[in-house]
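1. Need a 3D model of the sequence below.
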Amino acid sequence: MIFGRFPLAEAGGAILAHTLKAGDRTLKKGRALGPDDLTALAAAGIAEVVAARLEPGDLGEDEAATRIAEAFATPHVRATRAATGRVNLIAETAGVLAVDVARLDRLNRIDEAVTVATLPPFAQVAAGEMLATIKIIPFAAPATAVDRAVASAREGGPLLSLHPFMPRPVGLVLTRLPGMKESILDGTEAVTRARVSALGATLLPPRRVGHTEAEVAAGLRALASEGARILLVSGASAVVDRRDVCPAGIVAAGGRIEHFGMPVDPGNLLCLGRIGDIPAVVLPGCARSPKLNGFDWVLQRLMADLPVGREEIMAMGAGGLLKEIETRPLPRAQAAEAEPRRQRRRIGAIVLAAGRSSRMGPRNKLLIPDRSGVPMVARVVDAVLASPARPVVVVTGHASEEVRAALAGRAVRFAHNTEHAQGLSSSLRTGLDALGEEADAALVCLGDMPLVGSDLIGRLIAAYDPDEGRAIVVPTFGGRHGNPVLWDRRFFAEMRAITGDVGARHLIGAHAEAVHEVPVEDDSAIRDFDTPEQVEAAPELFGDRP
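-> Now for the predicted structure:
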């Protein structure tokens, strides 16, 4: 192809490179210039044009794009008519797109004139959605390059294929633990039904069973006998090993476990098994949410009859970071405005320091200095300030001025509880009110637990992930739950409703499915100081100053 400036006398039949205004006529780029066009240009005082002229062995852009598109022909995909060197490939049905990436890369390396762009491999698509676009970059391409692109697109079967969703019955087993609310199971069932229905399938009446291997197995066998062609298990507690209760239930039902875990986040804790020829999937905790997660990718492929096994799952890591995907498709201007949403979840901290310390006698335990002279409440606050939690709210009540003085100069927000005599619940409510809308979660700390260090607080914050089902994070020592506890915002209303001299600990049992335990190596998370005897029993902390 010859490209450059042409005098009007030599421009007949050339392809205009840039749109021109010629009197009352607009000649758009890509137009083959005819006699009338040249006359209009001359009348407008234009003596030459920037244009392209095809040489022997060149194919015009539309012809080249059409020939390559024909080589992509495959069921359920149609090609648009070529225009300006472009042909789009359109889905005729909903399904999953498969792309031979290695062959596509080879095709795109043939010649800079020939380009093919597709959606990501294994993308879920709707009918009418564009799957790929074939674009000839200049106004023509060498015929030899087009021939090579056609051969590459045809060798070894379709380079691109659309796999329709195949309607089928899906079975769901939901396990429950004692005290677990049925509303939790109702929510999981509703989200799963919506997922399955969106892919054209039908959810059979779910089985709600106890969180035991035998009951999971019985539920799976019953659903298989009812015709389920995909089996799902949503456990009351997140699966942490391929030998855990729900995977063991698949094995007890006569199945096998093919793979545990996946390099997709959220969705890491997915477990894939099979009972005979029926896929059986233990859902990660994030599948309780309608947000995109790794289970969606597995379910889509299963519904489209695409292979899903160990190798396929372990190949999902590239592009598998889904946590912030909701911001990615935004236009640039909107994406800039959405940037604050891309930051880490906002975790605030509440330090409860309003109690009367009545069991300590005349002393206020929160003001007792350690061996370095630092008051107990200040040690607690310093540990919180050394963590990512912000803001840090200190709830005062009894001896408010003394507590404030002990924390002078520290970057905390004080919230005075005028009803502190009513007990712990009123201080918790005061702290939550002080956080307001600034936090997605709250770390609730007790002012009389000075052995809790910033390392433990950091571990609790790092473990928090409501998308993975870790919405309440609690430290444990020797099988006992300790403090502090990190609570997702969705529990704030229930925490505010508590009355009396109690905290929110009973909500841990009520929401067992949302609890994530962080084991600790010492008793710091369960050790508080309420009496003089407890203080005397910790000379390493409260002994005489060296």
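2. only C-alpha atoms for contact and neighbour calcs from this point on.
-> Will do.
3. Residue 206: how many residues sit nearby?
-> Look at residue 206: counted by other Cα atoms under 10 Å, it has 18 neighbours.
4. So it sits against residue 173, correct?
-> Yes. The criterion here is Cα atoms under 8 Å, and residue 206 meets it with residue 173 at 5.8 Å.
5. What ranges does the stretch 151-300 of the chain have for its strands?
-> Along the stretch 151-300 of the chain, the stretches classed as strands by DSSP state E, counting those that start in this stretch are 160-164, 169-176, 202-203, 207-210, 230-234, 256-260, 271-275, 278-282.
6. want to throw the ones you listed into JSON lines with mean neighbour count and distance to residue 380?
-> Rendered in JSON lines, the data for these read as follows (neighbours: other Cα atoms under 10 Å; distance: least, Cα to Cα, whole Å):
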{"stretch": "strand 160-164", "mean neighbour count": "24", "distance to residue 380": "58"}
{"stretch": "strand 169-176", "mean neighbour count": "23", "distance to residue 380": "37"}
{"stretch": "strand 202-203", "mean neighbour count": "19", "distance to residue 380": "50"}
{"stretch": "strand 207-210", "mean neighbour count": "18", "distance to residue 380": "41"}
{"stretch": "strand 230-234", "mean neighbour count": "25", "distance to residue 380": "39"}
{"stretch": "strand 256-260", "mean neighbour count": "18", "distance to residue 380": "39"}
{"stretch": "strand 271-275", "mean neighbour count": "23", "distance to residue 380": "40"}
{"stretch": "strand 278-282", "mean neighbour count": "23", "distance to residue 380": "40"}
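7. compare with the first, here's sequence two:
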Amino acid sequence: MKMISVYDSVGSILSHDVTQIIPGEFKGRLFKKGHIIKEEDIEKLLSIGKEHIYVWEPEEGQLHENDAAIRLANLVLGEGVAKSEEIKEGKVDFFADRDGVLKIDKEELLKLNTLGEIIVSTLHNNTPIRKGEKIGATRVIPLIIEEEKIIKAEELIKNKIIYVEEIKPKKCLLITTGNEVYSGRIKDAFLPVIKSKLAYYGSEVIRQVILPDSKERIIEEIQKGFAENVDMIICTGGMSVDPDDVTPTAIKECGGELVTYGSPILPGAMFLLAYYNDIPILGVPSCAMYSKRTVLDLVLPRVLADERLSLNDIAAYGHGGLCLDCKVCTFPHCSFGK
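-> From the prediction side, this is the model:
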């Protein structure tokens, strides 16, 4: 790459994007890499402080920022992710190519970003994502980078760092318990909440059954769900530690594997998760009826993406598991669950 005076640049080809910044009004590309300088461009370049431009003359062992960014994108991107067709100012943007849950290998990402002169930036791991949403980007810091640095990155990173787990529609059995609901003294408020949250991800409640606080009846209905081959069972009501709240005990005794009863998430401390073979059973506490965001919003998309959650997965939510109940909710693009 060589530097020439703007006044001598007519007919030359830019080797990099030229950015214009007008404070408070505009920041973007004034000229694109490959642009052929014309006489009328000289004044524009001078107005942004460019008295010289650079013409890159390739040398062996060096990469232009655009070429390096493409190699980095190809290195880190896995299934369910697309990259921008246009490279702007040496940066490649990443977008979700399907609805799902964004997965980031944070350890591998840290390795890559500690190499120096290379950056990859993403949204948080486990963020629910819609197709087309921007989820990350990559670029190199210098305009020209030693190819050896990119080769080192390619040798270091063995697995894809960024991918989107696809959410699969599921049919759910909803079991609502509580003597007060069963007797008709109060109206069930869980069904519209659960239906709405499932529908957002293309899933549905195929059947709801309302039961008294009877351990035997709850076990019976859960086992009926197994026989019906439902994809998921959600139990609501009776999730606290009161003596007559028997739903957790019923779930534990239905023949499945208990993952956890309790979570470090607020709202949602009394959450329960179990599995019967591949069928997840969620015990959802009453906070889901009145709180805008709860443990259910964090766990549900991962369950719908067929991720088998462990106790460690739930315990990890202690860091970031406090919902601030903001007046204007921006979930999932907030600190909750991150």
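8. TM-score, when you put one on top of the other?
-> Taking TM-score structural alignment, normalised by the length of the second structure as the basis, the two superposed chains have a TM-score of 0.80; 319 aligned residues with a Cα RMSD of 3.6 Å.
9. about what we covered before: take the strands of the stretch 151-300 of the first structure and write them to a markdown table, including distance to residue 143 of the first structure.
-> Listed next are the strands of the stretch 151-300 of the first structure as a markdown table, based on distance: least, Cα to Cα, whole Å:
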| stretch | distance to residue 143 of the first structure |
| --- | --- |
| strand 160-164 | 23 |
| strand 169-176 | 50 |
| strand 202-203 | 50 |
| strand 207-210 | 62 |
| strand 230-234 | 49 |
| strand 256-260 | 48 |
| strand 271-275 | 48 |
| strand 278-282 | 48 |
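10. Of all those strands, which one is nearest residue 99 of the first structure?
-> strand 160-164 (4.6 Å; Cα to Cα).
11. Can you tell me what sits against that closest one?
-> Around strand 160-164 of the first structure, the neighbours that count as contacts under Cα atoms under 8 Å, 6 or more residues apart in numbering are 72, 74-77, 91, 93-100, 304-306.
12. picking up where we left off before, just so I know, which of the strands of the stretch 151-300 of the first structure lies nearest residue 519 of the first structure?
-> Residue 519 of the first structure lies closest to strand 256-260 among the strands of the stretch 151-300 of the first structure, at 22.3 Å (Cα to Cα).
13. From the contact counts, what lies against that closest one?
-> helix 245-252, strand 271-275 (3 or more Cα pairs under 8 Å, 6 or more residues apart in numbering; DSSP states H and E).
14. JSON lines for the ones you listed, including distance to residue 46 of the first structure?
-> Conversion of those to JSON lines gives the following (distance: least, Cα to Cα, whole Å):
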{"stretch": "helix 245-252", "distance to residue 46 of the first structure": "77"}
{"stretch": "strand 271-275", "distance to residue 46 of the first structure": "70"}
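15. so which of these gets nearest residue 353 of the first structure?
-> Each of these was scored for nearness to residue 353 of the first structure using Cα to Cα, and the closest is helix 245-252 (41.2 Å).
16. Tell me roughly how far that closest one lies from the second structure on average.
-> Once the two structures are superposed, the average separation between helix 245-252 of the first structure and the matching residues of the second structure is 1.4 Å (mean Cα distance after the TM-score superposition for the first structure).
17. Contacts for that helix next, please.
-> Residues from elsewhere that reach helix 245-252 of the first structure, judged by Cα under 8 Å, 6+ apart: 211-217, 220, 233, 235, 239, 242, 256-257, 271, 273-275, 280, 282.
18. how does it look with 7 Å?
-> Outside of helix 245-252 of the first structure, the residues that reach it under the criterion Cα atoms under 7 Å, 6 or more residues apart in numbering are 212, 213, 214, 216, 217, 233, 235, 256, 257, 282.
19. circling back: relative to residue 124 of the first structure, which of the strands of the stretch 151-300 of the first structure is closest?
-> Comparing the strands of the stretch 151-300 of the first structure under Cα to Cα, the one sitting nearest is strand 160-164, at 9.6 Å.
20. I'd like the distance from stretch 148-162 of the second structure to the chain centre, please.
-> Stretch 148-162 of the second structure has its C-alpha centroid displaced from the chain centroid by 22 Å (Cα atoms, centre = their mean, to the nearest Å).
21. Could you work out the end-to-end span of that stretch for me?
-> Distance between the two ends of stretch 148-162 of the second structure: 23 Å, counting by Cα to Cα, to the nearest Å.
22. Can you give me the buried ones in that stretch?
-> Of the residues in stretch 148-162 of the second structure, those with enough neighbours to count as buried (16 or more other Cα atoms under 10 Å) are 149, 150, 153, 154, 160, 161, 162.
23. Equivalent analysis for stretch 79-94 of the second structure, please.
-> Burial within stretch 79-94 of the second structure, assessed by neighbour count using 16+ other Cα under 10 Å, is assigned to 80, 81, 82, 83, 87, 88, 89, 90, 91, 92, 93, 94.
24. picking that back up, nearest approach to residue 493 of the first structure belongs to which of the strands of the stretch 151-300 of the first structure?
-> Nearest of these (Cα to Cα): strand 169-176, 23.4 Å.
25. Run through the neighbouring helices and strands of that closest one.
-> Judged by 3 or more Cα pairs under 7 Å, 6 or more residues apart in numbering; DSSP states H and E, the packing partners of strand 169-176 of the first structure are strand 202-203, strand 207-210, helix 213-225, strand 230-234.
26. Mind reading off the mean deviation between it and the second structure?
-> Here strand 169-176 of the first structure is compared with the second structure after superposition; its mean distance to the aligned residues, by mean Cα distance after the TM-score superposition for the first structure, is 1.0 Å.
27. Which part of the second structure matches that strand?
-> Matched against the second structure by TM-score structural alignment, strand 169-176 of the first structure falls on residues 171-178.
28. Show me the contact partners of that stretch.
-> 203-213, 225, 230-238.
29. make it 8 Å
-> Identification of contacts with stretch 171-178 of the second structure by Cα under 8 Å, 6+ apart yields 190-191, 203-213, 218, 221-222, 225, 230-238, 247.
30. and if you look at stretch 57-70 of the first structure?
-> Residues outside stretch 57-70 of the first structure that contact it (Cα under 8 Å, 6+ apart): 1, 54, 79, 81-87, 89, 134-144, 146, 149-150, 153.
31. in the second structure, which spans are helices?
-> In chain order, the second structure shows helices spanning 41-47, 65-76, 106-113, 147-156, 179-182, 190-200, 215-227, 247-252, 287-290, 295-304, 311-315, with DSSP state H as the criterion.
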